[in-house]
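Asks: Could you look at this predicted model? Sequence included:
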Amino acid sequence: MEEGVDYYLNENGLMVFTAAYHLKRGYCCKNKCKHCPWNFGKDGGRKTSKIQIKSKPK
C-alpha cells in the first residue's frame, strides 16, 4: 500500500482508505467507508454504483 494513493492519515492519525484502494480490493465490505466507490450507506441506504460493470450477453 502506498500512502497518498491507497490511504491517507486523517487529522486524528487514523488511516483512511481511498476509492482507488477499494477498487483495487474489488468488493464492498459494507462498512460505510468514507470513500466507498459503490456508495454503500449513502443516498438513504440505497446502494448505487459510480462504476458500471458490463455483463456478458447471454
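Replies: Looks like it came in fine. Numbering: from 1, shown residues only.
Asks: use CA for all of it now, contacts and neighbours both
Replies: Noted.
Asks: quick one, what contacts the spatially most central residue of the chain?
Replies: In the chain, the C-alpha nearest the mean C-alpha coordinate belongs to Cys36, at 2.5 Å (CA atoms, centre = their mean). Cys36 makes contact with Thr18, Ala19, His22, Cys28 under the criterion CA atoms under 8 Å, 6 or more residues apart in numbering.
Asks: for comparison:
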Amino acid sequence: MKKFIPLEEGDFYFSEEGYKVFTKQYHLKRGYCCESGCRHCPFGYNQKTNAQRHS
C-alpha cells in the first residue's frame, strides 16, 4: 500500500487547463519516480527511452 502524503503549500499548482501539476518539491517528498513523465520530475525520467537519469 502506498503511503499517503498530505499536500502542502508549494506542492502543486493548477495549469491553464485546470489540471493539478505537482512540483519538484512534492516529487522529492514522495521519494520515488512514478514513470508518468511528470513535468517537474527530479528523477530524470524520460518517457521516450523509458529510463531514468542516473547521478
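Replies: Looks like it arrived, so ask away. Treat the numbers as computed from the prediction; the structure is a model and nothing was measured.
Asks: TM-score, when you put one on top of the other?
Replies: Overlay of the two chains. TM-score (TM-score structural alignment, normalised by the length of structure 2): 0.73; 48 aligned residues with a CA RMSD of 1.7 Å.
Asks: that older thread, could you measure from the residue nearest to the centre of structure 1 over to Cys29 of structure 1?
Replies: Noted for Cys36 of structure 1: a distance of 9 Å to Cys29 of structure 1, by CA to CA, to the nearest Å.
Asks: try Arg46 of structure 1
Replies: 15 Å.
Asks: does Cys29 of structure 1 sit in a helix, a strand or a coil?
Replies: What DSSP: H, G, I helix; E, B strand; the rest coil gives for Cys29 of structure 1 is coil.
Asks: which position in structure 2 aligns with it?
Replies: Superposed on structure 2 with TM-score structural alignment, Cys29 of structure 1 falls opposite Cys34.
Asks: okay but Phe22 of structure 2 is in contact with Gly37, surely?
Replies: No: using CA atoms under 8 Å as the test, Phe22 of structure 2 is too far from Gly37 to be in contact (11.5 Å).
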